[in-house]
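K.L.:
predicted model and sequence follow; I will ask about them next.
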Amino acid sequence: MLRSVESLKGSAVAARDGILGSVDEVYFDDEAWGVRYLVVDTGGWLNGHRVLISPYSVKHTDPGASTVSVDLTREQVKNSPGIDTQQPVSRQHELDYLRYYGYPQYWGGRDSWGMGGFPVLGPMQIGPGIQPESREPDELEADAPWEDVHLRSSDAVTGYHIEARDASIGHVSGFIFDDKAWVIRYLTVDTRNWWPGGRTVLLATEWVDSVDWFGSSIVTDLTREAIKKCPDYDDLVPLSRTYETALHTFHSRDGYWTKGDRASR
């Protein structure tokens, strides 16, 4: 099912033995647009610390009830490696986190989740892993070069300018993700400041040519005119495959669901 990241925000995160907190934002990676972590505000529990929850642990999301159920205990989360979400999260941080929970690393494989298209654990991967060696946050940051950081905050990227082939066209107003594959499929683009009577349109992440993370801009090879004339998008209506097909056909692009990654199907 395709749904907005915004619909996750504020959702209660329910462990096996109680509520962990609520979703504050998501982290996605800048290589495959995969939603790698929910950033959860623990409120009064854990003194309000923010913790990361991987889709590997998610049993199901319930948009109607605004609840994300995870196959974890509060004690597991309490003892998980501390991560400062106000600082860039490096691959070394992630490896410590994944090793603690016994999750495989998602990068370096042929699919969006390593060797699979979905964040599903095999029988040999279930259960907590090895405790990471104890290291202070400053020590972790010291060996986290910029090229080792690939996670981006949905909150931080909201507002990035969209540069079409021939002109600016709008800014990122949201994200649409697949809640089975946990991959961001579309950016929602608000065009109203760029042309009178503008509207919200969708830009598939596969149509993004480059991102300037320092300049806060996203570049696509689509023209401004093509984006202006693309099929209307109504965020009050569930996104259907019929609409997706019409959008891809309009731009003469193949649908992600026709490609080899099993998460596309």
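P.N.:
Sure, I can see it.

K.L.:
drop to CA atoms for contacts and neighbour counts, all remaining ones
P.N.:
Fine.

K.L.:
could you pull out the strands in the stretch 1-150 of the chain for me?
P.N.:
2-4, 12-15, 18-29, 35-41, 50-53, 58-62, 67-70 (DSSP state E, counting those that start in this stretch).

K.L.:
which of those strands sits closest to residue 86?
P.N.:
strand 50-53 (9.7 Å; CA to CA).

K.L.:
for the closest one, buried residues please.
P.N.:
Neighbour-count burial for strand 50-53 flags 50-53 (criterion: 16 or more other CA atoms under 10 Å).

K.L.:
and the comparison structure, right after this:
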Amino acid sequence: MAIDTIWSYPPQAAHVHGLDLTGFTVVATDGTIGHVDREADHFGMRHLIVDTGVWVFGKSVLVPAGVVTGIDPEGRRVTVACSRGEVKAAPRFRIDSETMDPDYLTSVGDYYHRLPPREATTA
């Protein structure tokens, strides 16, 4: 995945313009990671803030749109091309203002860009 596409939904994700993903379940390659709390697009860096519930001690994680491999509107499910451990190891999301910090977003994008490529899946 090219670094410049980490912030854009890939074609296979079939993201419908205007579709609100809030509340959708987010599923990694090895299980559920949480639910979409909200979407954001700051500085052209589209991403999801995912509420992990108790899985990561009640924390949220930031997932770039380019990691999404599928969106199932009827099943209210988003699949991502990484494992739960890879999501958990991403740069820690602490406060909402970090989504407005281009340096933080760049570090997250760099992290996900360096992950091994995975086959696209359907939701």
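P.N.:
The structure has been received and is ready for your questions. Because the structure is predicted, anything quoted here is derived from the model rather than measured.

K.L.:
with respect to residue 163 of the first structure, which of the buried residues of strand 50-53 of the first structure is nearest?
P.N.:
Nearest member of the buried residues of strand 50-53 of the first structure to residue 163 of the first structure, counting by CA to CA, is residue 52, at 31.7 Å.

K.L.:
among the strands of the stretch 1-150 of the first structure, which is nearest residue 157 of the first structure?
P.N.:
strand 18-29 (10.2 Å).

K.L.:
ok, residues contacting stretch 81-88 of the first structure?
P.N.:
Contact with stretch 81-88 of the first structure is made by 50-52, 89, 93, 96-97, 100, 132, 137, 149, 151, as judged by CA atoms under 8 Å, 6 or more residues apart in numbering.

K.L.:
residue 29 of the first structure against residue 37, yeah?
P.N.:
No - in this structure residue 29 of the first structure lies outside contact range of residue 37 using CA atoms under 8 Å: 9.4 Å.

K.L.:
on that earlier part again, okay if I get the contacts of stretch 81-88 of the first structure as TSV plus distance to residue 242 of the first structure?
P.N.:
Shown next, in TSV, are these (distance: CA to CA, whole Å):
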residue	distance to residue 242 of the first structure
50	38
51	37
52	34
89	38
93	40
96	42
97	39
100	42
132	46
137	48
149	37
151	31
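
K.L.:
what sits against the equivalent of residue 41 of the second structure over in the first structure?
P.N.:
Matched by TM-score structural alignment, residue 41 of the second structure corresponds to residue 28 in the first structure. Each residue near residue 28 of the first structure by CA under 8 Å, 6+ apart is listed here: 34-37, 151-154.

K.L.:
repeat for residue 203 of the first structure
P.N.:
186-189.

K.L.:
secondary structure element for it?
P.N.:
strand 200-204 (DSSP states H and E).

K.L.:
and the alignment partner in the first structure of residue 83 of the second structure, how many neighbours does it have?
P.N.:
The alignment partner of residue 83 of the second structure in the first structure, by TM-score structural alignment, is residue 73. Using other CA atoms under 10 Å, residue 73 of the first structure has 15 neighbouring residues.

K.L.:
quick check: residue 73 of the first structure vs residue 154 of the first structure, distance?
P.N.:
Noted for residue 73 of the first structure: a distance of 26 Å to residue 154 of the first structure, by CA to CA, to the nearest Å.

K.L.:
before we move on, back to that, output the buried residues of strand 50-53 of the first structure as CSV; include the columns distance to residue 84 of the first structure.
P.N.:
CSV is the format used below for the buried residues of strand 50-53 of the first structure (distance: CA to CA, whole Å):
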residue, distance to residue 84 of the first structure
50, 8
51, 9
52, 10
53, 14
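
K.L.:
remind me, longest helix of the second structure?
P.N.:
Identified as the longest helix of the second structure according to DSSP state H is helix 102-113.
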